[in-house]
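Starting from these lines, generate the structure:
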Amino acid sequence: MSRCDLEPGAVDQRTPARPARRGLVLALACTAQGVVGLDTAIVNVAVPSIQHELGVSHATVQWVVVAYGLLLGGFLLFGGRMTDYLGRRRVFLAGFVIFSLASLLAGATSEAGLLIAARGLQGFGAALVAPAALSLLAVTFTEGAERNRALGLFGAVGGAAGSIGVVASGLLTAGPGWRWAFFINVPIGVVVIVLATAFLPRDRAVDRTTRLDTAGATTVTAGLLAFVYALQHAAGHGWLTGTALGLFAVSAVLLGAFVLIEARSAAPLIPPSTLRNRTLVAANLTAFLAFATLLSYIFIGSLLMQQVLGFSPTRTGLSWLATTVTVVVVAMNGARLIPLVGIRWVLVIGLSLVSVGAVWLARVPAEADYVTDLLPAFLLAGVGFGLCGPALQIGALSGVPESAAGLASGLVETMREIGGAAGVAVVATVLVTGSGLAGFHTAFVLITALGLLGVLTALAGFGSLRRTR
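Okay, here's the model as predicted:
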């Protein structure tokens, strides 16, 4: 591929990495993925303690959770395109600096408003870090078995991060206090920034002959922000309230404007060739449904244990260790199945197992025993998501040129986040309309349906060839 084959504004970063440096890139990328995913869930169990210490209402303290996911989901596509335009190393470092400073501010403040603002800033930093980390792997490891192994570990960390966050949230809140849910990011961030500065290859000069599609970036980011906020608002206040309907309408108008801008842009944010990549499109649609299933599974499962079964926050967190360990083990080894049976069947098997786990929890009794009534479902979820995580990322990057790796990474991360937010919002609404244990049973039936819809999407969207290219 010659220089002229790169998209306008792309950064040429095709210098092969030495084996030792490839290992370091993998370690940095996995650490980044872990930290970003960890902070999605690490404050969930700490919310009551934060509310008590800061003396704020339940409605206010929920924004400590919402602000992070809102800006993370809204800016991921922007972060992915910035990765291609400004360089992977630059965006990775900038994102980690922002994330680490925001974590320090969040842990140190005693003002609810500043804490919420800091969480939003964390989300913005994470939206730069996540696609840059995945893009670094895409250009460092050759497509095929080598990249699949790297993405297997990367997917294992990402799949386990949410449940690890729940465990860490309970332990930190019961131990040194909720502020350490934020302070813990600071030393990690400093180490990552130092190592990335010292060892990641410098970004090459950017071709600025074509300007970045600023109008497209602005409208799609604003549209995604409005959509994620609409989901969060609808879950708490109802889907047919004036505010919720107005937010969805604003989101639709902005995203519609984005489509029109892209159709007329000389250098669109999302090139048409991207949407013609069937595997990429299928991976994104399946990622949306898979993470709608995953995050709602963890969300409803955690509420079930605390509100119905009487588990403490610490015991609830530790109960997810079975899922966490299984995700890591399966994802690290499951990527080897892809060359043998193909992405399609790995996803079908994974999402089917998760659906069976949800069916299992849809019949859990009020006096449940952890070993017989919960553990089988948690293990099935671990195996299922351990298979799905790497397969989705491999699918999203298959056949994508290096000049668009950041965009592809941003797209799949965006669909993961928005899918998770949508899943939690929809399932939470079903839970609220139900009563007691029956409401939880209904919620898990809906989670089963989401998982099976993901199975159908994988069957229809991915080709039957065994090769991942």
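
From now on I want contacts and neighbour counts done on CA atoms only, so please keep to that.
Will do.

Let me see the contact set for Leu247.
By Cα atoms under 8 Å, 6 or more residues apart in numbering, the residues touching Leu247 are 226-227, 229-230.

Quick one: classify it as helix, strand or coil.
When classified by DSSP: H, G, I helix; E, B strand; the rest coil, Leu247 comes out as helix.

Here is a second sequence; please produce its structure as well for comparison:
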Amino acid sequence: MPEPRSTPILAVLAAAQFVVVLSTSIVNVALPAIRDGVGLSDGAMTWVINAYGLAFGALLLLGGRIADLRGRRPVLLAGLALFAAASLAAASAGGPGQLIAARTVQGVGAAAIAPAALSLVMQVFPPGPGRGKALGVWGAVSGAGGAAGVLLSGVLTAALGWRSVFYAGALGAALVLVAAVRSVPTFVPAGRGLRRIDAVGAVTVTVALVALVNALTLAGRSGWTDPRVAASGAVTAVLLAVFVRTERRHPAPLLPPSLLRTGSVAAANLLMGLLGAVWIGLFFFLPLYQQQVLGDGPLQAGLSQLPLAAANIVGSSLAPRLARRFGPVPTLAGALVLLAAGLAWLSGLSATGSFATDVLGPTLVIGLALGVAFVQLTAAAVARVPGADAGLASGLVNTTRQVGGAVGLAVLASLAASRTAASGLGHPHLVALTAGYRSAFLASAGVAVLAAALTPLLTRRPSSEHQAASTAQQFTPSIQENRS
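Next up is the predicted model:
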């Protein structure tokens, strides 16, 4: 059991993660109202989500490394303050450009919060049952945050209008900031504060990821022959090549190649990227189906996420016990197979269906599976990582989830749009829309099957030259108690 003092610290850090994850999906139900309120085109709606997800995912590595070098508590507090300010800017946006810019800055703040918070959890809870329970809480918060975001989006949009979803984000970040100032101690970096930051690596990987998602989004709207698709793809390839070269030569790289050879870091992040694609896609398409096809209002669409959120919390709480009984890898593989089954079931929804017949059953299965999978992959991605790189490893696992989600959403949105356009030639509009959503859920099921097939990669042993570093799980920096 964690020490009593550790419990309030975990609560604050989990709340910080909840705010970050919540903001990934809290705009989903509000998207139609946001579109009308600021004059967004249908194609630009995905950028309200992807602007946040891309800035978040692309800068997480930098946020994690800065947290390692400059101190995790200061980075956490700065991220919360920036997030709150950007949320207020989004709430007052008068046009598409202002809103998307504010969402981008929100993502920058989140990129500081998430790795700093998770690495602080790893410092507060040493290896053992206490850390396992803490990661169970973390997984529950991470998984349930997506469903809770959709729920709050519906409730707030129906009651107070779309701007209230951003005011809620600002309020949440401000409250967590106050609690963190009072509760989270300062972990002093042990002689690492003077190391250089890899600015070239940060810039190249950020722009490369934005270019990649832009290429996929353009391809979905204009086709793969659009010259802008080829140009964005070329920019992506060149910048990724520069990033890889930089990381091999920089004295303090943003992503040290040795980290990917530590324990199961590389395999866990690969699988987290695939899971992120499924997760973001689910919370994008499901509310649209409920509102545009079933005719649900924002409140009804939001409240319908409660069963999914409850199932997710149950799965997260069960994950540590299942892993102890069956082993971490079989537990993860089983969760991913269950996730694929739930998504395949959901892909059978119809234009004349209802929440009870088409949505409830599959989402209970999906929520349970997501809860188990998130806990297992988060634990695998940070296990056996040396304490000095804990922030970086925490940033990396959040990066792969967010970038996987952004890339996955671009691909799934393109697939759904193409299927809807093809079906629209001979079917009513609602039937064509449903055909697009069905294809997106079925493709997501295929991604989950692929992830399940790749779970044996987690059993690869670390190479001997990194064995000593990878087994250093204890954090040893001094703790300077915060007395403010």
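
Can you calculate the TM-score here?
The TM-score (TM-score structural alignment, normalised by the length of structure 1) is 0.90; 450 aligned residues with a Cα RMSD of 2.3 Å.

which one of the contacts of Leu247 of structure 1 is nearest Val427 of structure 1?
Ala230 (14.9 Å; Cα to Cα).

Could I get the full set of strands for the stretch 351-484 of structure 2?
Along the stretch 351-484 of structure 2, the segments classed as strands by DSSP state E, counting those that start in this stretch run 479-480.

residue boundaries of the helices in it?
With DSSP state H, counting those that start in this stretch, the ranges of helices along the stretch 351-484 of structure 2 come out as 360-382, 390-423, 429-453, 464-470.

quick one on the thing from earlier: which single one of the contacts of Leu247 of structure 1 is nearest to Leu392 of structure 1?
For the contacts of Leu247 of structure 1, the nearest to Leu392 of structure 1 is Phe227 (23.0 Å; Cα to Cα).

Okay, strands next: where are they in structure 2?
Counting by DSSP state E, structure 2 has strands at residues 186-187, 479-480.

wait, which of those strands is closest to Ser418 of structure 2?
strand 186-187 (51.0 Å).

I figured Ala148 of structure 2 hits Pro307, correct?
No - contact criterion Cα atoms under 8 Å: Ala148 of structure 2 and Pro307 do not qualify, at 10.5 Å.

Provide a list of residues in contact with Gly71 of structure 2.
Taking Cα under 8 Å, 6+ apart, one finds 186-189, 193 in contact with Gly71 of structure 2.

Across to structure 1, which of these hold up?
Contacts from the contacts of Gly71 of structure 2 that recur in structure 1, judged by both residues aligned by TM-score structural alignment, their matches' Cα atoms under 8 Å, are 187-188.

Tell me how many other residues crowd the residue nearest to Ser470 of structure 2 when sequence neighbours are not counted.
Among residues not flanking Ser470 of structure 2 along the chain, Arg384 sits closest, at 4.5 Å (Cα to Cα, 6 or more residues apart in numbering). Burial measure for Arg384 of structure 2: 23 neighbouring residues, criterion other Cα atoms under 10 Å.

So what does Arg384 of structure 2 match up with in structure 1?
In structure 1, Arg384 of structure 2 lines up with Gly399, judged by TM-score structural alignment.

what's the distance between that match and Arg315 of structure 1?
As judged by Cα to Cα, to the nearest Å, Gly399 of structure 1 and Arg315 of structure 1 stand 44 Å apart.

go on, Ala196 of structure 1?
Taken as Cα to Cα, the span from Ala196 of structure 1 to Arg315 of structure 1 is 37 Å.

of those two, who's got more company?
Legend: neighbour count by other Cα under 10 Å for Ala196 of structure 1 and Arg315, higher for Ala196 (21 against 15).
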